[in-house]
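**Q** any chance you could fold what I've pasted below:
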Amino acid sequence: MKIALPLSILFAAVLSACSSTPTQEPAPTAPAAAAPSVAAKPVTPAAPAAPAAAKKGPFDDEKFKLLFGKKDIFFDYNSFEVKLDYFDVVEAHSKWLKGNADSKVLLQGNADERGSSEYNLALGQKRAEAVKSMLSTLGVKESQIEAVSLGKEKPRNAGHDEAAWAENRRVDMVYK
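**A** Have a look, this model is predicted:
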């Protein structure tokens, strides 16, 4: 009996040591026979929403209508880089042009009154070309896009302050 007691304590210690050490075993995979029971559960169909979305054209979306309604891209002073604020506008126009292959757009680059006529004509052209490049990158055919510069000759706002100048630094999108 003297040997049995220390042996039982040793056995209990070994068992408790094994049970206190957590092991990370991979989760058992379900047997192949269990798969049919998962498939047998009824699934709530989501079909009513899908046909409505499929019938809706890209031009019916309210966001598209709002963005397509904007025909001007405004620029920072002395810049021809299209601002992130206008990427969605350009994308909406590209979708419309791709869906209407017989339509054409005239991009009229404009500048404010500061700077020489020659400089502003070049800047207006670079602005129009920047928008044209974006439209082309988005898949619009080159034959649908014409880029011209009006320089400072056609101001939208005849004022002589920053607010007026900001309105005049733009590309107008004119559809033919």
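
**Q** please count neighbours and contacts with C-alpha atoms only from this point.
**A** OK.

**Q** report how many residues lie close to residue 89.
**A** Applying other CA atoms under 10 Å, we find 20 other residues in the vicinity of residue 89.

**Q** so what secondary structure elements neighbour the helix or strand hosting it?
**A** Element membership for residue 89 (DSSP states H and E) is helix 87-99. Contact here means 3 or more CA pairs under 8 Å, 6 or more residues apart in numbering; DSSP states H and E; on that basis helix 87-99 packs against helix 62-68, helix 117-137.

**Q** for those, which one ends up most surrounded?
**A** helix 117-137 (a mean of 21; mean count of other CA atoms under 10 Å).

**Q** which ones are touching the residue nearest to the spatial centre of the chain?
**A** Closest to where the C-alpha atoms of the chain average out (CA atoms, centre = their mean) is residue 88, at 7.4 Å. Taking CA atoms under 8 Å, 6 or more residues apart in numbering as the criterion, residue 88 is in contact with residue 67.

**Q** nearest to residue 107, of the helices and strands packed on helix 87-99?
**A** Residue 107 lies closest to helix 117-137 among the helices and strands packed on helix 87-99, at 5.5 Å (CA to CA).

**Q** for the helix or strand just after that closest one, name the packing helices and strands.
**A** Using DSSP H and E, the helix or strand that follows helix 117-137 in sequence is strand 145-151. Contact here means 3+ CA pairs under 8 Å, 6+ apart; on that basis strand 145-151 packs against strand 105-110, helix 117-137.

**Q** here is a second sequence; please produce its structure as well for comparison:
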Amino acid sequence: MLPQSQSVIDTNARYLSGNPRIITQLEGHTDERGSREYNIALGERRANAVRQVMIARGVSPQQVRVISYGEERPAAGGQDEQSYALNRRVEIVY
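**A** Next up is the predicted model:
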């Protein structure tokens, strides 16, 4: 997890813990390297890592759903390290 991601996660965790009726979905994404099955599992592990941080910050487990898209929804279309890095992410969706 990138250090700059911590503030985004903390901000969302504060919002969710203060609004217990709101549910969010964490969408895990990967770059295109690796098999489809591997990337789906990796995206799920990424999203679950963010979920665990949110729960540790006081968010109810029932408020946070996890889904993995693996490599299916890239943020960047290139085949270089910069594009791969942009595609390795978790998106918080309300």
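
**Q** overlay them and tell me the TM-score.
**A** The TM-score (TM-score structural alignment, normalised by the length of the second structure) is 0.95; 94 aligned residues with a CA RMSD of 0.8 Å.

**Q** which of the helices and strands packed on helix 87-99 of the first structure sits closest to residue 170 of the first structure?
**A** Nearest of those (CA to CA): helix 117-137, 7.6 Å.

**Q** against which helices or strands is the closest one packed?
**A** For helix 117-137 of the first structure, the packing partners by 3+ CA pairs under 8 Å, 6+ apart come out as helix 87-99, strand 105-110, strand 145-151, strand 170-175.

**Q** what stretch of the second structure does the helix holding residue 89 of the first structure fall on?
**A** The alignment of helix 87-99 of the first structure onto the second structure (TM-score structural alignment) spans residues 6-18.

**Q** quick one: the matching stretch to the first structure mean distance?
**A** Taken over the aligned residues, the distance from stretch 6-18 of the second structure to the first structure averages 0.9 Å (mean CA distance after the TM-score superposition for the first structure).

**Q** how far does that stretch sit from the chain's center?
**A** Centre-to-centre, stretch 6-18 of the second structure and its host chain are 13 Å apart (CA atoms, centre = their mean, to the nearest Å).

**Q** quick check: the aligned residue for residue 157 of the first structure in the second structure?
**A** By TM-score structural alignment, residue 157 of the first structure lines up with residue 76.

**Q** so its match, which of the three states?
**A** coil (DSSP: H, G, I helix; E, B strand; the rest coil).

**Q** what number of residues lie near it?
**A** Neighbour number of residue 76 of the second structure under other CA under 10 Å is 15.

**Q** same thing with residue 166 of the first structure?
**A** Count around residue 166 of the first structure with other CA under 10 Å applied: 17.

**Q** which one in the second structure is aligned with it?
**A** Aligned partner of residue 166 of the first structure by TM-score structural alignment: residue 85.

**Q** that match against residue 31, yeah?
**A** Yes: the criterion here is CA atoms under 8 Å, and residue 85 of the second structure meets it with residue 31 at 7.3 Å.

**Q** ok, now which ones touch the match of residue 157 of the first structure?
**A** 83-84, 86-87.

**Q** among those residues, which two are most distant?
**A** 83 and 87 (6.3 Å).

**Q** select, out of the helices and strands packed on helix 87-99 of the first structure, the one closest to residue 5 of the first structure.
**A** helix 62-68 (81.5 Å).

**Q** counterpart of the following helix or strand past that closest one in the second structure, which residues?
**A** Heading C-terminal from helix 62-68 of the first structure, the first helix or strand you meet, by DSSP H and E, is strand 72-74. Alignment note (TM-score structural alignment): strand 72-74 of the first structure is unmatched in the second structure.
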